[in-house]
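Engineer: Quick one: sequence and predicted model below, then my questions.
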Amino acid sequence: MTSYILGVDVGTTSVKAVLLETTSRTVEESHTLPTKSDINDDSSLKAKEQDTTRIIHTLNRCMDHLPRDKLQRVRSIGLSGQMHGVLFWKANSGCDWSNRDSFSAKDTSQLITWQDGRCSSNFLSSLPKPDSHVSVATGFGCATILWCTKHRPEFLEDFTVAGTIHDYVVSMLCGLDKCVMTPQNAASWGFFNTSTNQWNSDILKGAGFPVHLLPQCVSSGSLAGQTCRDWHGIPAHTPVGAALGDFQCSVYSCMSARTDAVLNISTSAQLTFAMPADFKPPGAPQPASSISYFPYFDASYLAVAASLNGGNVLATFVGMLTAWTEELGVELSDSCLYEKLIHCSLSQESTDLRVSPTILGERHHPLCLAQVTNISPSNLSLGHVTRALCRGVLDNLTSMMPVECLREAGVRRIVGSGSALARNKVLRQEVEKVFPLPVEFGQSVDSAVGVAMFLCDRSFLNQ
């Protein structure tokens, strides 16, 4: 009988669920919904939080769109999601299962996301040096918890467990009274040594960190547990893998050879390639370096230029234009305006306008904000500006990881993925101009597919 792997990605802006047929390893069913969960906090423009209740509600709606007869034949469940962020909840009461065979969030905090900016440069410089090759930045889980320890200690007293949003979902599905976390997510929090797979517990304790909140680390590919109840038709006691990083899963779904480099542009943007099997990361953080080393699978690493500025830059531009048109008495939806911008820029094949799109700075250079240069009367059309913005996103990435670096690593092909690339033909055109290598776009490639493929390849499915 046909069986399936359920892959779920809890992303920054949307939730996606796919059913992967185990024999053919093809996606037979898929559904995506926007979470619309951002919380606008007027008290602090730097705080970036999302409504946990709305995220879980979106997850349930997404699952409701998948055929129940196929869900009943799911052999295992894999989750990936947005890294770095932190969610708090109470052990044994983090959800409510009273709504038939789905759960809703209960006794949780809001999700503080990777985009959070409340940890200033001064605050980060006051933190102890981690025993890790990973530099700590604002939006990283451990930095956020340390900030809360100093500025909102009473807030932390309400919770006993912490993890990423996808760790939380795994814990609720399995009925765990703790959080288990893979090195992929742990490294994204900071203060985690990927060589020993251990938290910097003593260092954190010395800084006043509530170390009881640290998740239990398990290897990427481990079984977190089994579903404690029927869930949208998936039988109880179905194996659930420990949650993985969305970036690593995205790469897993499309890196078919070690000579591939993966370019992913969704909310943010990343350019990555696989390091040799014997590679070991540096022994200490390199905060000024634009290239990071992410733990991948089987003790290997990815070299990554991880930019904070990707599709979110284009979304901000569209939002700005929408606000301007409203002030002028004209109403256009964001989606309609986006399509018009793409149409205008397709007829504008090149531009000498230059846009540095780093509106969010970069982790290795947080004070480097956006600029527009080489402005002239002839390049002020929407076509010029939109194409320059798309080119700027790519120029920023290649300034972080130059093409020469790819060549030296033996990269022979660029694999393009991510929602922004799939949606934006102008961005794809600029990719082909920037990289003097063959480029292959995989519009259907994403983290939900990657986590399902990874679980399909793992032996615990037969347990």
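Structural biologist: Structure's in. What do you need?
Engineer: from here on, contacts and neighbour counts on C-alpha atoms
Structural biologist: Fine.
Engineer: which ones are touching the closest residue to residue 108 other than its chain neighbours?
Structural biologist: If the residues on either side of it in the chain are set aside, residue 108 comes closest to residue 89, at 4.2 Å by Cα to Cα, 6 or more residues apart in numbering. Residues near residue 89 by Cα atoms under 8 Å, 6 or more residues apart in numbering: 107, 108, 109, 159, 160, 161, 162.
Engineer: how far away is residue 89 from residue 214?
Structural biologist: Relative to residue 214, residue 89 is positioned 12 Å away (Cα to Cα, to the nearest Å).
Engineer: swap in residue 91?
Structural biologist: Residue 91 is 13 Å from residue 214, by Cα to Cα.
Engineer: can you list residues touching both of these two?
Structural biologist: Common neighbours of residue 91 and residue 214, using Cα under 8 Å, 6+ apart, are residue 161.
Engineer: dump the residue contacts of the spatially most central residue of the chain.
Structural biologist: With distances taken as Cα atoms, centre = their mean, the residue of the chain nearest its centroid is residue 82 (3.3 Å). Residues in contact with residue 82 (Cα under 8 Å, 6+ apart) are 10, 11, 12, 114, 164, 165, 166, 245, 246.
Engineer: how about stretch 235-242: buried residues?
Structural biologist: 235, 237, 238, 239, 240, 241, 242 (16 or more other Cα atoms under 10 Å).
Engineer: another structure for you, compare them:
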Amino acid sequence: MPDVLLGADLGTSGLKLVALDAAGTVVAQAERGYEYGRPAPGRAEIDVRTWCAALDGAVAAVGPALAGTRVRSLGISGQMHGAVLVDGDGAALRPALLWPDQRGAPELARWRELPAGDRAALGNPLVAGMTGPLLAWLCRHEPDALRRAAAVLLPKDALRATLLPGSDPAVTDRSDASATLLWDVVADHWSPAAVAAAGIDPALLPVVRPSEEVVGSARLPVGEVPVVVGAADAPLALLAAGAAGPAQVNLGTGAQLLRPGGRPRPSADPLVHAYADTTGGWYAMAALQNGGSAWEWARGVLGLSWAEFVTAAAAARPAPEGCSSGPS
């Protein structure tokens, strides 16, 4: 019976699932798209059950191709930042807040007021959609939800928790933890000062485990499958590419420029992000929130399918050198 590995990527606008054999050859793959909610300007959230339905649909789609194989494990990569409040069984208590959400912007003042050493040890620009500021917003505006929560999870951890009922859901990995504005990148652990700024009980924070550690076994249509902790999508893209070259560009709903290697330094006002990778190291990242989301907007305005949009873009003639490609 041949062995296969399953990998799921929990994106902002869709979930992708791939099955690989021992040689890394793709055996089967599936994708399920979805949209996140925008209940008000500057807000971005989604019902965790939408993620679950997408994973269920993708697993069902690849099931026939995996007949006669043995699925050795499932790993989940996921969109970074955001915040999901869950109960002791891992069930979400409210829709997940996502990285494009801006409601935490006023709460960033709490991070600016940190003692200089504590602020510098975070080693990252202050961004409203990171977990810390979103939790600070919840603390101010939805304290009852926080009081009922057993843990706060990152998106991929929340999806994994739904697969492992009865197990402790409060687990994440270093790559996701380091991108929360709650992580001391110099000491490489949770920052007590930043956690206090968010106004949450430190007991809500997940335990940090290695990405490859098995944390439970999920009963899926393809069998009983061990599930590993997983990691954030950007560092896993670096891992998949072999971290080759001086830089790497990732294009998704957002866009990121990543530079592997190096070690984060204390900085009160850094220009780029400093995040943990999946191998015990670090990478620097510059990011834009409107990568693929801008393409999605343009496609909708033009009334084109994705296939039509890509075809039209490929057929477009570049503007003459030195000329504007459109009206100023």
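Structural biologist: It's in. For clarity, every value in this text was computed on a predicted model and none was experimentally measured.
Engineer: Send over the TM-score of the superposed chains.
Structural biologist: Here the TM-score for the pair of chains, by TM-score structural alignment, normalised by the length of the second structure, is 0.87; 320 aligned residues with a Cα RMSD of 2.5 Å.
Engineer: By neighbour count, which of the contacts of residue 89 of the first structure wins?
Structural biologist: Greatest neighbour count in those, by other Cα atoms under 10 Å, goes to residue 162: 26 neighbours.
Engineer: can you tell me which residue in the second structure aligns to that residue?
Structural biologist: Aligned against the second structure by TM-score structural alignment, residue 162 of the first structure finds its counterpart in residue 152.
Engineer: Which of the three states applies to that match?
Structural biologist: Reduced to three states with DSSP: H, G, I helix; E, B strand; the rest coil, the structure at residue 152 of the second structure is strand.
Engineer: quick one: contacts for it?
Structural biologist: So residue 152 of the second structure contacts 83, 84, 85, 86, 170, 204, 205, 206 (Cα under 8 Å, 6+ apart).
Engineer: how does it look with 6 Å?
Structural biologist: Shown in contact with residue 152 of the second structure (Cα atoms under 6 Å, 6 or more residues apart in numbering): 84, 85, 204, 205.
Engineer: What does residue 65 of the first structure correspond to in the second structure?
Structural biologist: Taking TM-score structural alignment, the alignment pairs residue 65 of the first structure with residue 61 from the second structure.
Engineer: Residue 342 of the first structure now?
Structural biologist: In the second structure, residue 342 of the first structure lands on residue 313 (TM-score structural alignment).
Engineer: next one: residue 39 of the first structure
Structural biologist: Match for residue 39 of the first structure (TM-score structural alignment): residue 37.
Engineer: count of neighbours near that match?
Structural biologist: If you count neighbours by other Cα under 10 Å, residue 37 of the second structure ends up with 15.
Engineer: ok, it - contacts?
Structural biologist: Applying Cα under 6 Å, 6+ apart, we find residue 37 of the second structure in contact with 44, 45, 46.
Engineer: Closest to residue 286 of the second structure out of the residues you listed?
Structural biologist: residue 44 (21.1 Å; Cα to Cα).
Engineer: Map the closest one onto the first structure.
Structural biologist: Taking TM-score structural alignment, the alignment pairs residue 44 of the second structure with residue 48 from the first structure.
Engineer: My read is that its match contacts residue 117, right?
Structural biologist: No: the criterion here is Cα atoms under 6 Å, and residue 48 of the first structure misses it with residue 117 at 7.1 Å.
Engineer: The match of residue 39 of the first structure and residue 180 of the second structure: what is the separation?
Structural biologist: 22 Å.
Engineer: again, but for residue 144 of the second structure
Structural biologist: Residue 144 of the second structure is 22 Å from residue 180 of the second structure, by Cα to Cα.
Engineer: same deal with residue 109 of the second structure?
Structural biologist: Distance of residue 109 of the second structure to residue 180 of the second structure, given as Cα to Cα: 16 Å.
Engineer: quick one: which of these two has more around it?
Structural biologist: residue 180 (27 against 13).
Engineer: and that one, what does it touch?
Structural biologist: Listed by Cα under 6 Å, 6+ apart, the contact set of residue 180 of the second structure reads 81, 130, 131, 132.
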